[in-house]
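[1] Sequence first, predicted model second:
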Amino acid sequence: MKHGPLALTLGDPAGIGPEIIVKAWSQLKDSGPPFVVVGDYQSLASASVAGAGIVQRVTAPDQAARVFASAIPVLDMPLKAPVVAGQPTPAAAPSVVQWIETAVGLALSGAVSGLVTAPIAKAPLYEAGFKFPGHTEFLGELTEAEKYDGARGPVMMLAAPGLRTTLVTVHEPIHRVPSLLTVEKIVNAGLITAQALRRDFGIAQPRVAVAGLNPHAGEGGGIGREEHDIIEPAVRALRDLGVAATGPHPADSLFPAEMRERYDAAVCMYHDQALIPVKMLDIWSGVNVTLGLPIVRTSPDHGTAFDIAGRGLARADSLVAAIRMAEEIVGRRNA
């Protein structure tokens, strides 16, 4: 490799993060890409059927490649108290936050080439005083994303084979979405999406489809005015800025295979509008990519799954896809 390993944060230690990290390593240990886990050594050792034998503490990321074929390298930042699989607790929140902050710092410094995050649970973090809606917004704050390439905050992308979607609003109650939509926010999401398609996905002339908000994209104003007043002007502005943008498209007809052939990413107005089609298409290969950051960041497109944590049932497919996608994006940026 011509660059450092990826950093992989442990996520919520009571969730499936430790288990899927062990399973992902078992799939990638021979071929790579290598990663270094930022988190609690004991949580990983407990998640492995081989125990501590396949987990090895390292003191710096550059040691990861040397041990990766035989053990999971870990920058050990121990939990302050034991955590039981399937039983989330706000007591773990300071460690979860610290792992993310540390990994972001490593990525910003160049000590690691990119960041992959295992799932976190928002409720225990909120209970402990976490002030951000989720990973995406926290990463935007840590990386000062608003200063990067003229972006105004990070943009969430969900990517699966055959479909990429990005979001204008993310973790917002559905009743708030109409009041939060602005021409500026939609244009910003469209610009960041087009830039990422070129730089990170190797698409020279990206095509962006913009979804409507209301049924039938407002039906000419008969079922809502947001398309006429906000989304249409945003699409025109994107075209004026050189983006091959179309829309607003009715969301119920935007995602069949024939339509997906006409664009490279769909800009969606709210969370479920973007996530449901990706997960319906291929939940096991879906990846969450944070656009508009000065670092590469990906994650699985699923949550902590406390109901099956510690039972050996969790699949690592999405995490493996996230690790591989992060490596691909790093390679394109380096090129």
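    Ah, there it is.

[2] Please make it C-alpha for all contacts and neighbour counts, starting now.
    OK.

[3] could you list every residue that touches the residue nearest in space to the middle of the chain?
    The C-alpha lying nearest the average C-alpha coordinate of the chain belongs to Asn288 (CA atoms, centre = their mean; 3.1 Å). Residues in contact with Asn288 (CA atoms under 8 Å, 6 or more residues apart in numbering) are Met156, Met157, Leu158, Ala159, Thr298, Ser299, Pro300, Asp301, Ala322.

[4] same thing but at 6 Å, please
    When contacts are counted by CA atoms under 6 Å, 6 or more residues apart in numbering, Asn288 touches Met157, Leu158, Thr298, Ser299, Pro300, Asp301.

[5] and the two most separated of these?
    Greatest spacing in those, by CA to CA: Met157 and Pro300 (11.5 Å).

[6] nearest spatial neighbour of the residue nearest to the centre of the chain, skipping sequence neighbours?
    Excluding the flanking residues, the one nearest Asn288 by CA to CA, 6 or more residues apart in numbering is Leu158, at 4.6 Å.

[7] Next, the one you found: secondary structure please.
    strand (DSSP: H, G, I helix; E, B strand; the rest coil).

[8] Can you give me the distance of it to Val296?
    Per CA to CA, to the nearest Å, Leu158 is found 14 Å from Val296.

[9] Ala81 too?
    The gap separating Ala81 from Val296 is 31 Å, by CA to CA.

[10] One more: Ala121?
    Ala121 is 22 Å from Val296, by CA to CA.

[11] Also Ser253?
    Taking CA to CA, one finds Ser253 at 32 Å from Val296.

[12] Looking at those two now, which is surrounded by more residues?
    Just comparing Ser253 and Val296: by other CA atoms under 10 Å the higher neighbour count belongs to Val296, 24 against 13.

[13] Shouldn't Val235 be within a helix?
    Yes - applying three-state DSSP, one finds Val235 inside a helix.

[14] and here's the other structure:
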Amino acid sequence: MSDVIGITMGDPAGVGPEICVRALAEMGEGDRARTRIYGNLPTLEAARTALGIDIDLTGHVVDLAVEGAPLPWGQLSPVAGDAAFRFIEKAVRDAEAGVIGCIVTAPINKEALNAAGHHYDGHTGMLRSLTGSKAAYMLLASERLKVIHVSTHVSLKDAIERSTTERVLATIRAGNAHLKRIGIPAPRIAVAGINPHCGENGLFGTEDDERIAPAVAAARAEGIDAAGPISADTVFHRAYGGGFDLVVAQYHDQGHIPIKLVAFDTAVNVSVELPIDRTSVDHGTAFDIAGKGIANHGNMNSAIAYARRLVSGGRAQ
């Protein structure tokens, strides 16, 4: 596996260019030599100017043309949406070819993406489509809490329907394999219930007994240290306190809210079970502050650090 990290610039009108440039500028010489930004050079130069940073971007940018670049900061446009897609597409192809070992994605704007004719619900769906993968799971990782999701960008009604025994079991397996890969030999996995108090024996719904409990039993039969379903109002507190290495959340907000409460600026979004590796910042394009040179790049640093851990075989660097 290549040890080069490929950072996609994200929406050219958002804060992606700034956090990419600032992260690159702070790297040591060795790490910088193993980093490429998939984006647009005029936009990155404009971001460098906004930041007041003196760094030579030569040799660190896979430069893709964007009509009218640099585009106005903070303005939604299909041109920017199409550019964001092309940056990712090029990085995916290079990852598939072994040119880079992991993709780190800066934020995209879903409205701009769809306005450009690229109809995806976000990075994960796009990456699944570009790689031809049948499944991909969103895992949010922080120092004390890690969460993997059975479903993400769907309505709550659809999310309940997606929490089938088969899908919950597949999510448990995916999370278990990923944690083993990053150096946790016997992951302790908690599976959150979907109903209040896991349904209270059918009083508040039967999905936990009929769908989730059988998935946990099947995982345990395979030798996975899985527990649940556990009421969602306590399971994240228990995991944060060290009781579990990973929580399987049944839907988007169930997993995102606790992570963003305890690790808003440091949590990393990891795509699991794709044929390529990808990590991401866990924030948006922040159009309201784009181009002002004030965007916090701490989350980008965390995503890059996790990516380097993946390309080094799970070892912390």
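    Nice, I can see it. Note that the coordinates shown come from a computational prediction; the quantities given were computed from them, not determined experimentally.

[15] what's the TM-score here?
    Put the two chains on top of each other and the TM-score (TM-score structural alignment, normalised by the length of structure 2) is 0.93; 313 aligned residues with a CA RMSD of 2.0 Å.

[16] quick one on the thing from earlier: would a markdown table of the contacts of Asn288 of structure 1 with distance to His216 of structure 1 and neighbour count be doable?
    Listed next are these as a markdown table, based on distance: CA to CA, whole Å; neighbours: other CA atoms under 10 Å:
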| residue | distance to His216 of structure 1 | neighbour count |
| --- | --- | --- |
| Met157 | 24 | 26 |
| Leu158 | 23 | 26 |
| Thr298 | 32 | 29 |
| Ser299 | 32 | 28 |
| Pro300 | 31 | 25 |
| Asp301 | 28 | 25 |
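
[17] counterpart of Trp281 of structure 2 in structure 1?
    Rather than Trp, residue 281 of structure 2 is Val. Alignment note (TM-score structural alignment): Val281 of structure 2 maps to Pro300 of structure 1.

[18] tell me how far the ends of stretch 230-250 of structure 1 are from each other?
    Taking CA to CA, stretch 230-250 of structure 1 runs 15 Å from one end to the other.

[19] Correction: the previous question concerned stretch 269-279 of structure 2.
    6 Å.

[20] So which bits of it are buried?
    Asn269, Val270, Ser271, Val272, Glu273, Leu274, Ile276, Asp277, Arg278, Thr279 (16 or more other CA atoms under 10 Å).

[21] Next, the first one: secondary structure please.
    I take that to be Asn269 of structure 2. strand.

[22] aligned partner of it in structure 1?
    The equivalent of Asn269 of structure 2 in structure 1 is Asn288 (alignment by TM-score structural alignment).

[23] mind checking how far its match is from Glu101 of structure 1?
    Taken as CA to CA, the span from Asn288 of structure 1 to Glu101 of structure 1 is 19 Å.

[24] I'd say Pro250 of structure 1 and Ala217 touch.
    Yes - applying CA atoms under 6 Å as the test, Pro250 of structure 1 and Ala217 come out as touching, 4.5 Å apart.

[25] In terms of neighbours, single out the busier of these two.
    Ala217 (24 against 18).

[26] quick one: that one from Gln195 of structure 1, how far?
    26 Å.

[27] Tell me how many other residues surround Gln254 of structure 2.
    Gln254 of structure 2, neighbours per other CA under 10 Å, totals 20.

[28] Whatever residue of structure 1 lines up with it: which element?
    By TM-score structural alignment, Gln254 of structure 2 lines up with Gln273 in structure 1. Using DSSP states H and E, Gln273 of structure 1 falls within helix 271-282.

[29] ok, average deviation of that helix from structure 2?
    Compared with structure 2 after fitting, helix 271-282 of structure 1 deviates on average by 1.0 Å (mean CA distance after the TM-score superposition for structure 1).

[30] cool, stretch 186-195 of structure 1 as well?
    Mean for stretch 186-195 of structure 1 is 0.5 Å (mean CA distance after the TM-score superposition for structure 1).

[31] How about residues contacting that stretch?
    Outside stretch 186-195 of structure 1, the residues that touch it by CA under 6 Å, 6+ apart are Val168, Pro206, Ala234, Leu238.

[32] Return the distance of the residue mapped onto the third one from structure 2 relative to Leu139 of structure 2.
    Which is Ala234 of structure 1. By TM-score structural alignment, Ala234 of structure 1 lines up with Ala215 in structure 2. Distance, Ala215 of structure 2 to Leu139 of structure 2, by CA to CA: 19 Å.

[33] just to revisit the earlier point, quick one: residues contacting the match of Gln254 of structure 2.
    Not one residue lies near Gln273 of structure 1 by CA under 6 Å, 6+ apart.

[34] separation between it and Pro173 of structure 1?
    Distance of Gln273 of structure 1 to Pro173 of structure 1, given as CA to CA: 13 Å.

[35] next one: Gly220 of structure 1
    26 Å.

[36] same check, this time on Thr246 of structure 1
    27 Å.

[37] Looking at those two, which is more packed in?
    Neighbours were counted for Thr246 of structure 1 and for Pro173 using other CA under 10 Å; Thr246 has more, 19 against 10.

[38] what about the aligned partner of the more buried one in structure 2, is that helix, strand or coil?
    Aligned counterpart of Thr246 of structure 1 in structure 2: Ala227 (TM-score structural alignment). What three-state DSSP gives for Ala227 of structure 2 is strand.

[39] which residues does Ala227 of structure 2 contact?
    Taking CA under 6 Å, 6+ apart as the criterion, Ala227 of structure 2 is in contact with Ala190.

[40] Val311 of structure 2 versus that one, what's the distance?
    30 Å.

[41] residue ranges for the strands of the stretch 101-250 of structure 1, please.
    Secondary structure of the stretch 101-250 of structure 1, counting by DSSP state E, counting those that start in this stretch: strands at 114-117, 155-160, 163-167, 207-211, 244-249.

[42] And the contacts of the second one?
    What it means is strand 155-160 of structure 1. With CA under 6 Å, 6+ apart as the criterion, strand 155-160 of structure 1 contacts Arg164, Thr165, Thr166, Leu167, Ser285, Gly286, Val287, Asn288, Val289, Thr290, Leu291.

[43] Kindly reformat those residues as JSON lines containing distance to Leu6 of structure 1.
    As requested, the contacts of strand 155-160 of structure 1 are exported to JSON lines (distance: CA to CA, whole Å):
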{"residue": "Arg164", "distance to Leu6 of structure 1": "23"}
{"residue": "Thr165", "distance to Leu6 of structure 1": "24"}
{"residue": "Thr166", "distance to Leu6 of structure 1": "24"}
{"residue": "Leu167", "distance to Leu6 of structure 1": "25"}
{"residue": "Ser285", "distance to Leu6 of structure 1": "19"}
{"residue": "Gly286", "distance to Leu6 of structure 1": "19"}
{"residue": "Val287", "distance to Leu6 of structure 1": "16"}
{"residue": "Asn288", "distance to Leu6 of structure 1": "16"}
{"residue": "Val289", "distance to Leu6 of structure 1": "14"}
{"residue": "Thr290", "distance to Leu6 of structure 1": "15"}
{"residue": "Leu291", "distance to Leu6 of structure 1": "17"}
